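Chemist: sharing a sequence plus its predicted fold:
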Amino acid sequence: MRKKLFLLAAALFLTLTASAQFEEEKVYVGGSLTGLDLNYNGNNGFSFGVQARGGYFLEDNWLVLGQVAFEHSGHKTVPDYISVGAGLRYYIVQNGLFLGANCNFVHAYHNYNDLMPGLEIGYAFFISKTVTIEPSVYYNQSFKNHADFSTVGLKLGVGIYI
């Protein structure tokens, strides 16, 4: 019985700590790693990506994001690419569960340009009052070449809520 009460109190504490971070006018800065063979597309091969994000809470639980990313693939037919985009995140539960939608302009080095909307679902695990570890699952849809470049993957990020 004591163990259950302790777990309930700990969960309540984490929920209360997290809720203050998703308030209007807070700032978000984050980065993430993608790939590491944890994604899939039609040209499956080794891939590694890094992403930087910055955002602002327009209202409680609503985060507007800007992002820039670099993706490297070791596969000869898949070029490295950079992307720039914007997105929106909604924190469903005050303890960190979020849904995200974004749209990115992708430019690859062999004159390949694409507009790729994406969806993401993840969780912000608070390791301190302002720092989170944010695992998420994402899907990016390629309009130009769906079979080869649309991607499903896992992302591991770190976020700071100021």
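Modeler: Nice, I can see it.

Chemist: contacts and neighbour counts: CA atoms only from here.
Modeler: Will do.

Chemist: all strands of this structure, in order?
Modeler: Applying DSSP state E to the chain gives strands spanning 27-40, 47-59, 62-73, 81-91, 97-108, 112-123, 125-126, 131-140, 151-161.

Chemist: same list, these, but as TSV with distance to Ala11 and mean neighbour count please.
Modeler: Output for the strands of the chain, formatted as TSV (distance: least, CA to CA, whole Å; neighbours: other CA atoms under 10 Å):
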stretch	distance to Ala11	mean neighbour count
strand 27-40	23	19
strand 47-59	24	19
strand 62-73	23	20
strand 81-91	17	19
strand 97-108	14	19
strand 112-123	15	18
strand 125-126	12	20
strand 131-140	16	20
strand 151-161	20	20
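
Chemist: so in this protein, which helix runs the longest?
Modeler: Ordering each helix of the chain by length in residues (DSSP state H) puts helix 2-19 first.

Chemist: got the angle for that one vs strand 131-140?
Modeler: On the basis of axes from the mean of the first three to the mean of the last three CA atoms, to 10 degrees, helix 2-19 is oriented at 70 degrees to strand 131-140.

Chemist: got the angle between helix 2-19 and strand 81-91?
Modeler: 120 degrees.

Chemist: this is the other structure I want to compare:
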Amino acid sequence: MKKKMLLMAAALLLTVSASAQFHEGKGYIGASLTGLNLNYNGNDGFNFGLEAKGGYLLADNLMALGMFSYNHNGNDAVADHFTLGVGGRYYIIQNGLYLGVNAKWIHANHNYNDIMPGVEVGYAFFINRSVTIEPAVYYDQSFRKHSDYSTIGLKVGIGIYLFDD
């Protein structure tokens, strides 16, 4: 009985501490590691990517994001590419579960350009008051060639929620 009560109290504390993080006016800095064969599309070989994000909570539970990423791709036709994008997150419940939408412009050598809208579902797991580990599942839809470049994958990131306190 004591274990159940202690476990319930710990869960309540985690939920309460997380709920304070998604209030209007907070800043956000994040970085993600993608690839390492954790994504799939019809045209890639070895794939590795790094993504940097910056954001701001416009309202409670609603974040606007800007992002930049670099991806190394083993396919000679596409090769390495850079991405610039904007997006948003909505924190569904106060414990950190979120839905995200974005639009990315991708540029690679060999005159490859693509616009890719995407969606993601993730979780902001708080390590302490402001630092999170953020696993997410994502899907990016290619306008250039759906079967070769649309991507479904998994990414793991670290986020830092900046406070104005």
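Modeler: Done, it's in. Because the structure is predicted, anything quoted here is derived from the model rather than measured.

Chemist: returning to that earlier point: now tabulate the strands of the first structure in JSON lines and tack on distance to Leu5 of the first structure.
Modeler: Shown next, in JSON lines, are the strands of the first structure (distance: least, CA to CA, whole Å):
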{"stretch": "strand 27-40", "distance to Leu5 of the first structure": "33"}
{"stretch": "strand 47-59", "distance to Leu5 of the first structure": "33"}
{"stretch": "strand 62-73", "distance to Leu5 of the first structure": "32"}
{"stretch": "strand 81-91", "distance to Leu5 of the first structure": "26"}
{"stretch": "strand 97-108", "distance to Leu5 of the first structure": "23"}
{"stretch": "strand 112-123", "distance to Leu5 of the first structure": "24"}
{"stretch": "strand 125-126", "distance to Leu5 of the first structure": "21"}
{"stretch": "strand 131-140", "distance to Leu5 of the first structure": "25"}
{"stretch": "strand 151-161", "distance to Leu5 of the first structure": "29"}
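
Chemist: of all these, which one is nearest Arg2 of the first structure?
Modeler: strand 125-126 (24.3 Å; CA to CA).

Chemist: on that earlier part again, who wins for proximity to Leu7 of the first structure among the strands of the first structure?
Modeler: Taking these one by one with CA to CA, strand 125-126 is closest: 16.1 Å.

Chemist: quick one: list the elements packing against the closest one.
Modeler: On a contact count with 3 or more CA pairs under 8 Å, 6 or more residues apart in numbering; DSSP states H and E, strand 125-126 of the first structure meets strand 131-140.

Chemist: the strand it packs on vs the second structure, average distance?
Modeler: By mean CA distance after the TM-score superposition for the first structure, the fitted strand 131-140 of the first structure averages 0.3 Å away from its aligned residues in the second structure.

Chemist: now that strand: which residue numbers in the second structure?
Modeler: Counting by TM-score structural alignment, strand 131-140 of the first structure pairs with residues 131-140 of the second structure.

Chemist: determine how far the matching stretch lies from the middle of the whole chain.
Modeler: 4 Å (CA atoms, centre = their mean, to the nearest Å).

Chemist: I'd like the distance between Leu14 of the first structure and Gly96 of the first structure.
Modeler: 9 Å (CA to CA, to the nearest Å).
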